[in-house]
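Peer 1: 3D model of this:
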Amino acid sequence: MSTTTALPAAGNGSQAPATAAPGTLRGDPRGRERAAWLLAAVVVLVLLTGTSLAVGARDVPLGTVWQALTAFDPLNGDHAVVHARIPRTVLGLLAGGALGLAGAAMQGVARNPLADPGIIGVNAGAALAVVAGIYLFGVTTFTGHIWFAFTGAAAAAIVVYLIASLGREGATPVKLALAGAALSAGLSSLMNVILVSSQDTLDRFRFWQVGGIAGRDWSVLLPGLPFVAAGALVVLLAGRTLNSLALGDDVARGLGQRVGLSRAVVALGVVLLCGTATALAGPIGFVGLVVPHAVRFLAGPDYRWILPLSLVAAPALLLGADIVGRVVLLPGEIPAGIMTALIGAPVFVWLVRRGKGAGL
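Peer 2: So this is what the prediction gives:
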């Protein structure tokens, strides 16, 4: 994995100054274009949300969906189907938004356009913690998975940051990437040792490992809401910080940034978002990698726009993948984690070949 140490001019050749007025059209000459993309993403997300409530093994007309939401009749079978799909749709919105924000922030912290939250060992830490919870404590519920996965993700991120901070230069992007890759390999090996030694643990774990948003209810979603909200707040407020970090550590220090502290705060937001999303929906790949890349291709390198656009576009991708997975193999379905890989991989290859989305 390669990293860049400065803000390249790849793509449209523009870079947003860290001192520009945040989020205003006056300080951002491309503000109207970016606002139009954000509005379009919101419209697409609303449409996909409605489609998620309507489409499945039993299709429901959109008019009936609206009636089920505004005037629920418990004796109406279509209304019951719509209400059964609400937790699944809400989870798609939460997990997708969390993964999109986490991916965009991680690429900014690591200054690596091919980075995703897995670079700091979040997914590996969450997976090992879930396996340990199943093997040692017999955890079988999704609510139990939440706490183990979140704890594992946070612990892995802290260990990676501490290892990368050793030495005179501190936690540089290269050291973060190397420490994250090494820890991920080690944690994955430990997880495989447990899985090989316990068939029962393997049987329970494999359903979570695939990644998906089906089969969850409010008892799973509600415990994760505070973590997602806190992580989203931390990351969304870090747009100007990420712009400064993208210019390089020396320039960021010259602009008054405390580079180590800034990276630690943003990394905390990433852990909250990605750890909770992984706990709720399993290790869903490509969402945190492809969406920020596509957003950067459309809106440029300014993180004050990349972050909110990723927050909206990522759940649209996850819901779209889930909807396709419901209908391609009726009466069965393909988990969303598999569909995001099938959809995201060719899109990512196209973006990289175009070249404009590859630079930070």
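Peer 1: alpha carbons only for contacts and neighbour counts from here, please
Peer 2: Will do.
Peer 1: which residues of the protein fall in helices?
Peer 2: 31-54, 62-70, 77-110, 122-137, 142-165, 173-197, 199-209, 218-236, 239-246, 249-254, 259-281, 287-299, 303-327, 336-354 (DSSP state H).
Peer 1: and the fourth one with helix 173-197, angle?
Peer 2: In this structure, helix 122-137 runs at an angle of 30 degrees to helix 173-197, with axes from the mean of the first three to the mean of the last three Cα atoms, to 10 degrees as the basis.
Peer 1: elements contacting helix 122-137?
Peer 2: helix 142-165, helix 173-197, helix 199-209, helix 259-281 (3 or more Cα pairs under 8 Å, 6 or more residues apart in numbering; DSSP states H and E).
Peer 1: mean neighbour count and distance to residue 360 added to the helices of the chain, as a markdown table?
Peer 2: Listed next are the helices of the chain as a markdown table, based on neighbours: other Cα atoms under 10 Å; distance: least, Cα to Cα, whole Å:
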| stretch | mean neighbour count | distance to residue 360 |
| --- | --- | --- |
| helix 31-54 | 17 | 17 |
| helix 62-70 | 15 | 41 |
| helix 77-110 | 26 | 8 |
| helix 122-137 | 24 | 22 |
| helix 142-165 | 22 | 22 |
| helix 173-197 | 18 | 13 |
| helix 199-209 | 16 | 31 |
| helix 218-236 | 18 | 17 |
| helix 239-246 | 25 | 7 |
| helix 249-254 | 15 | 14 |
| helix 259-281 | 26 | 16 |
| helix 287-299 | 26 | 8 |
| helix 303-327 | 25 | 10 |
| helix 336-354 | 18 | 13 |
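Peer 1: for comparison, sequence B:
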Amino acid sequence: MTTVEARPDLRRRPTRRPPRARRLLGLVLTAAVLALLAYLSLAVGTRTTGAGAVWDALTRYDPDSTDHLVIRELRLPRTVLGLLAGAALGLAGAVMQGVTRNPLADPGLLGVNAGASLFVVLSITLLGVTSPRGYVWFAFAGAAAAAVVVYGVAALGRDGASPLKLALAGAAVGAAFGAVTTAFLLVDQATFDQFRFWQVGALAGRGTDVIAQVAPFLLVGCVAALFLGRVLNTLSLGDDVARGLGAHVARSRAVSAAVVVLLCGSATAACGPIGFVGLTVPHVARMIVGPDYRWALPYSMLLAPCLLLSADVVGRVIARPGEVQVGIVTALIGAPVFIALVRRRHVSEL
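Peer 2: Predicted coordinates for the structure are as follows:
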């Protein structure tokens, strides 16, 4: 009787790349796309310039060159602001959705936009502030004040600041602040004329002085948000499970809310209210990497400025020789994308 020796299968089986490697590769590719969009933001506009002019303007600046002046004085500040504000809005949206366990939450849920708008109107009406540089501190103070009121109202009662109570308190405070803002605008035409340019949401008209004012808050907020991945993963399991795992739920929510105010308040103060970025981008990030916030947060930080810069570039070229402000373009781009995303059940659920 002969025995047949089993031969080992010498065919090489394809090895699957581990999820971590794929996610890291996705981050690198997203960063490359963001770098390309940053270049387009410097090169494209009413006056289109080439790659050589962009590089020369950054490395060998000639104040007598019109192209160099346009790039350094106009396009570079709005590109840097788009990078910072986009990252802040993306992270703020992801943190807000994680804290409230609400896929429709955005940074405005804590009343940040309403508070910033009210304080900007008050600064124009009562103090005669007329420049974005002057708006910044009032908008930031208004955003912080609104968030404190919302969190204080939601914290009343036995359960503390639960996700549902945060959403309800945010809606109530936002409506109240919005009513007061509208009342001021209706009785003062001059205030309305000043306020509408900030309210539409724009990257244009903000110089390096505005960036210098908000950059420290944006950078600190971004770093702090990236460390909240494990906290948000724990909160997403529910309050009872989170407590069982040793998490301090109230403190975690308070810290997360403070980070949202820091990020969204700074971005709103500098650019005005810009919608759909903080709402849509976290859904795209979770569609790519799943519900793990340790990955969703860095993806949101890179994807959001991609959306903001692409919207800014589109706004410059669709209405030449003028331009459409970025807040309008993000709404036109973000609304259809968000509708398509929420129709997919596994994306809309947290």
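Peer 1: tell me how they score on TM after superposing.
Peer 2: Here the TM-score for the pair of chains, by TM-score structural alignment, normalised by the length of the second structure, is 0.94; 333 aligned residues with a Cα RMSD of 1.1 Å.
Peer 1: ok, which of the helices and strands packed on helix 122-137 of the first structure comes nearest residue 238 of the first structure?
Peer 2: Among those, the nearest to residue 238 of the first structure by Cα to Cα is helix 259-281 (6.9 Å).
Peer 1: what range in the second structure matches that closest one?
Peer 2: Using TM-score structural alignment, helix 259-281 of the first structure lines up with residues 249-271 of the second structure.
Peer 1: that stretch vs the first structure - mean distance after superposition?
Peer 2: After superposition onto the first structure, stretch 249-271 of the second structure lies on average 0.5 Å away from the residues it aligns with, using mean Cα distance after the TM-score superposition for the first structure.
Peer 1: how far is that stretch from where the chain is centred?
Peer 2: Between the centre of stretch 249-271 of the second structure and the centre of its host chain there is 11 Å, according to Cα atoms, centre = their mean, to the nearest Å.
Peer 1: likewise for stretch 96-103 of the first structure?
Peer 2: 3 Å.
Peer 1: and stretch 173-189 of the first structure, by the same measure?
Peer 2: The answer for stretch 173-189 of the first structure is 19 Å, by Cα atoms, centre = their mean.
Peer 1: ok, now stretch 227-238 of the first structure?
Peer 2: The chain centre lies 12 Å from the centre of stretch 227-238 of the first structure; the measure is Cα atoms, centre = their mean.
Peer 1: can you tell me what sits against that stretch?
Peer 2: Stretch 227-238 of the first structure has contacts (Cα atoms under 8 Å, 6 or more residues apart in numbering) with 94, 98, 101-102, 105, 265-266, 268-273, 276-277, 304, 307-308.
Peer 1: which part of the second structure lines up with that stretch?
Peer 2: Taking TM-score structural alignment, stretch 227-238 of the first structure hits residues 217-228 over in the second structure.
Peer 1: quick revisit: let me have the helices and strands packed on helix 122-137 of the first structure in CSV, adding distance to residue 223 of the first structure as columns.
Peer 2: Converted to CSV, those look like this (distance: least, Cα to Cα, whole Å):
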stretch, distance to residue 223 of the first structure
helix 142-165, 8
helix 173-197, 25
helix 199-209, 17
helix 259-281, 9
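Peer 1: residue 217 of the first structure: which of those is closest?
Peer 2: Here helix 142-165 is closest among these (Cα to Cα), at 9.3 Å.
Peer 1: so what does the closest one touch, helix or strand wise?
Peer 2: helix 122-137, helix 173-197, helix 218-236, helix 259-281.
Peer 1: point to the residue nearest the middle of the second structure.
Peer 2: residue 89 (1.1 Å; Cα atoms, centre = their mean).
Peer 1: and stretch 351-360 of the first structure, how far apart are its ends?
Peer 2: Using Cα to Cα, to the nearest Å, one end of stretch 351-360 of the first structure lies 13 Å from the other.
Peer 1: and the corresponding residue of the first structure for residue 297 of the second structure, how far from residue 82 of the first structure?
Peer 2: Under the alignment (TM-score structural alignment), residue 297 of the second structure pairs with residue 307 of the first structure. Between residue 307 of the first structure and residue 82 of the first structure the distance is 31 Å, computed by Cα to Cα.
Peer 1: equivalent analysis for residue 72 of the first structure, please.
Peer 2: The value you get for residue 72 of the first structure to residue 82 of the first structure, if Cα to Cα is used, is 10 Å.
Peer 1: for residue 291 of the first structure, same thing?
Peer 2: 28 Å.
Peer 1: I figured the match of residue 297 of the second structure hits residue 241, correct?
Peer 2: No: contact criterion Cα atoms under 8 Å: residue 307 of the first structure and residue 241 do not qualify, at 12.0 Å.
Peer 1: quick one on the thing from earlier: any chance of the helices and strands packed on helix 142-165 of the first structure in TSV, with distance to residue 333 of the first structure too?
Peer 2: Formatted as TSV, those follow (distance: least, Cα to Cα, whole Å):
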stretch	distance to residue 333 of the first structure
helix 122-137	24
helix 173-197	26
helix 218-236	21
helix 259-281	16
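Peer 1: what's the closest of the ones you listed to residue 113 of the first structure?
Peer 2: helix 173-197 (11.5 Å).
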